[in-house]
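Undergrad: Below are the sequence and a predicted model for it; my questions follow.
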Amino acid sequence: MQTWVITEENHNARIDKLVVDLHGQASRTHVQRWIQDGAVQVNGSQIKANHKVQTGDRIELIEPEPEEVNIEPEEIPLDVVYEDEDVIVVNKPKGMVVHPAPGHYSGTLVNALLYHCNDLSGINGTIRPGIVHRIDKDTSGLLMAAKNDHAHEHLSKELKAKTTERQYKAIVHGVISHSKGTIDAPIGRDQKDRQKMAVTHVNSRPAITHFILEETFEEYSYVTCELETGRTHQIRVHFNYIDHPIAGDPKYGPKKTLAIAGQALHAETLGFTHPRTGEAMRFQAPVPPEMEELLKELRDKH
């Protein structure tokens, strides 16, 4: 059971919208179904989805067990960068969804991993077996998956302790004037658009992105980003926040942008401590040809 006590900043908020923010993973449709089924209560009483909470109210959520979905192994080619009995590192192509979700129960990285590997950790259930962290559908690059529960717990603890190395390459709008910087701004659900994240102090979590300027062009910059935290859409939200949105980003960037399908963002470097041997592991994957071609065009114009 999860519980929250309403503070003054959320006084008079709708219960369904608020639980979406507080939970961080559930959609509004899911939350409204939970409310209808009595899984969400305020001060021990069942309420309706449009109920307005008051300061001091106690919200209780008994989240129902997720419905079992049969996720089938699929023979999908994988670019395996490293693999042993505990962990597998793959270079995910742009356009591939990481794990099944409504509307995407096939063709995902998980479907491919289930076919490729004899086993994956079961900590995240049947929908996300082995998945320790995610990268967006239209972001390419390195991602690790755990083959057993011990490896999963170890890698998850590393992520939480911020000792995992995750570097990205990105092409962003505008000419950045300083050689390096840190964006320290909390991220939460966008209050105006529930499908987006935003820099906000309302129901948010700390988010820190470091960056180094690699090159500048006439209207764009090429940067290396390092994640200290791993919030949903973090790099995309943070660079939009400082008025340098990722080129090609359909959700956070301008319509007039470079000719690329999806954001020009690539998870280039991944480093972690091996869950069994304690060895420092570090992997790199070069930016994909489409992004390299864009860089060449920008350099030629410049």
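TA: Ah, there it is. Numbering: from 1, shown residues only.
Undergrad: When you work out contacts or count neighbours from here on, use the C-alpha atoms and nothing else.
TA: Noted.
Undergrad: can you tell me which residues contact the residue nearest to the spatial centre of the chain?
TA: The chain has Thr232 as the residue nearest its centroid, 3.7 Å off, counting by CA atoms, centre = their mean. Counting by CA atoms under 8 Å, 6 or more residues apart in numbering, Thr232 touches Met197.
Undergrad: Below is an additional structure, to be compared with the one above:
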Amino acid sequence: MELIIKEGGARLDKALADLTELSRSQANEEIKKGTVLVNGKAAKAKYAVKVGDVISYQVPEEEILEYKAEDIPLDIIYEDEDVAVVNKPQGMVVHPSAGHPSGTLVNALMYHVKDLSSINGVVRPGIVHRIDKDTSGLLMIAKNDTAHNALAAELKDKKSLRKYIAIVHGNLPNDRGMIEAPIGRSEKDRKKQAVTAKGKEAVTRFQVLERFGDYTLVELTLETGRTHQIRVHMAYIGHPVAGDPAYGPRKTLKGEGQFLHAQTLGFTHPSTGEEMAFTAPAPAIFQEILEKLRQKN
């Protein structure tokens, strides 16, 4: 892969991390291995890149993983021949990756659900949409390719119902509203998303459920499904999700990650055409914190 530097001054390792999917430490490792060249020659990590420099590096080969069914407890809310609805616990990754080869929702699905759609290959069998590792709640699972195509099309057409509840910082000035701001990869931190003019359309509706002074319980409805959409949008309007390690403040509610739960999921059944809707209670830690906030007010 070749990259042309458009803005000089940064160290080589930082420039490489900013322009690729590599972390800075990974970029450093690649530079040490000699797989990174500047204008055809090896350079050190501290080299200050110049405008017009051509950086070339060998894209690391993806680790080939063997995905296995694992007997992990799974809360299956609904299941038939075409679809399943599961309540993903907080802390569980949706599908395997180099950093998470096991213990994921997919590993559990392979054990508990006999058939899964093959559209997303062996990495994400049955997975129509995702939620973050530390976000809990409902996900629809496709058990065959026909169902998968129908559910994915409904998501794309913004016809599916996806409602979340979240505890956010501060006291929102309005009881309800709509956040319409494009989301894309952050130019400052490649591992984060941000509201940016170069991003894709993103729309989130919110409604206040309870107010606690320093915190607010809100219901959020997704009209689009961008990566980290709710977390980015709420931070953008100055009310980040409590417990969010990436987009929120350090001083926040203590939990196991962001207080965000996919509570309601609705879709049209791909075979029967029936309108289906499901709800799942928030995790115990979420409910405990809510009770503590209520007792203070």
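TA: Received the coordinates, thanks. Just so it is clear, the structure is predicted and the values come from calculations on it, not from any experiment.
Undergrad: After alignment, which residue of structure 2 pairs with the residue nearest to the centre of structure 1?
TA: Counting by TM-score structural alignment, Thr232 of structure 1 corresponds to Thr227 in structure 2.
Undergrad: Could you do Ala161 of structure 1 as well?
TA: That one, Ala161 of structure 1, aligns with Asp157 by TM-score structural alignment.
Undergrad: how many neighbours does that match have?
TA: Close neighbours of Asp157 of structure 2, defined as other CA atoms under 10 Å, add up to 11.
Undergrad: Would you mind measuring the gap between the ends of stretch 240-251 of structure 1?
TA: 10 Å (CA to CA, to the nearest Å).
Undergrad: Revised request: answer the last question for stretch 175-192 of structure 2.
TA: 28 Å.
Undergrad: That stretch aligns to what range in structure 1?
TA: Across structure 1, the stretch matching stretch 175-192 of structure 2 (TM-score structural alignment) is residues 179-196.
Undergrad: same thing with stretch 74-86 of structure 2?
TA: The aligned range for stretch 74-86 of structure 2 is 78-90, by TM-score structural alignment.
Undergrad: if I pick the nearest residue in space to Pro89 of structure 2 that is not next to it in sequence, what's in contact with it?
TA: Distances taken as CA to CA, 6 or more residues apart in numbering put Ser136 closest to Pro89 of structure 2, at 5.0 Å, once the chain neighbours are dropped. Counting by CA under 8 Å, 6+ apart, Ser136 of structure 2 makes contact with Asn87, Lys88, Pro89, Gln90, Gly91, Leu260, His261, Ala262, Ala282, Pro283.
Undergrad: Look at the fifth one and say how many residues are nearby.
TA: In other words, Gly91 of structure 2. 14.
Undergrad: separation between it and Gln258 of structure 2?
TA: For Gly91 of structure 2, the distance to Gln258 of structure 2 - CA to CA - is 10 Å.
Undergrad: now swap in the third one and tell me
TA: Distance check for Pro89 of structure 2 against Gln258 of structure 2: by CA to CA, it reads 13 Å.
Undergrad: related to what we said a few turns ago, check the contacts of Ser136 of structure 2 for burial and list the buried ones.
TA: Asn87, Lys88, Pro89, Gln90, Leu260, His261, Ala262, Ala282, Pro283 (16 or more other CA atoms under 10 Å).
Undergrad: Checking the nearest residue in space to Arg166 of structure 1 that is not next to it in sequence next. Helix, strand or coil?
TA: Residue nearest to Arg166 of structure 1 in three dimensions, not counting chain neighbours: Leu270, with 4.9 Å by CA to CA, 6+ apart. The local conformation at Leu270 of structure 1, judged by DSSP: H, G, I helix; E, B strand; the rest coil, is strand.
Undergrad: how about Leu270 of structure 1, what's its match in structure 2?
TA: Using TM-score structural alignment, the partner of Leu270 of structure 1 in structure 2 is Leu265.
Undergrad: quick one, what contacts its match?
TA: Applying CA under 8 Å, 6+ apart to Leu265 of structure 2 gives the contacts Leu138, Leu139, Met140, Ser160, Leu161, Arg162, Lys163, Ala277, Phe278, Thr279.
Undergrad: gap between the last one and Glu70 of structure 2?
TA: Right, Thr279 of structure 2. From Thr279 of structure 2 over to Glu70 of structure 2 the distance is 26 Å, taken as CA to CA.
Undergrad: Kindly report the same for the fifth one.
TA: Leu161 of structure 2 sits 30 Å away from Glu70 of structure 2, going by CA to CA.
Undergrad: Ok, the fourth one next?
TA: Relative to Glu70 of structure 2, Ser160 of structure 2 is positioned 30 Å away (criterion: CA to CA).
Undergrad: If you count surrounding residues, which of those two has more?
TA: Ser160 (22 against 17).
Undergrad: pretty sure the more buried one is in contact with Glu275, am I right?
TA: No: Ser160 of structure 2 lies out of contact with Glu275 (CA atoms under 8 Å); the separation is 9.9 Å.
Undergrad: intersection of neighbour lists for the two?
TA: If you check Ser160 of structure 2 and Glu275 against CA under 8 Å, 6+ apart, the residues they both contact are Gly266, Phe267, Thr268.
Undergrad: from those, which single one is nearest Asp132 of structure 2?
TA: Using CA to CA, Gly266 comes nearest to Asp132 of structure 2 of the shared contacts of Ser160 and Glu275 of structure 2, at 19.0 Å.
Undergrad: quick one on the thing from earlier: what do Pro89 and Gln258 of structure 2 both touch?
TA: Thr135.
Undergrad: so what's Val89 of structure 1 closest to, chain neighbours aside?
TA: Met144 is the one closest to Val89 of structure 1 (CA to CA, 6+ apart), at 4.4 Å.
Undergrad: Now check structure 2 for the residue matching that neighbour.
TA: Under TM-score structural alignment, Met144 of structure 1 pairs with Met140 in structure 2.
Undergrad: what about its match, which SS state?
TA: strand.
Undergrad: Same check on Ala27 of structure 2?
TA: Per three-state DSSP, Ala27 of structure 2 ends up helix.
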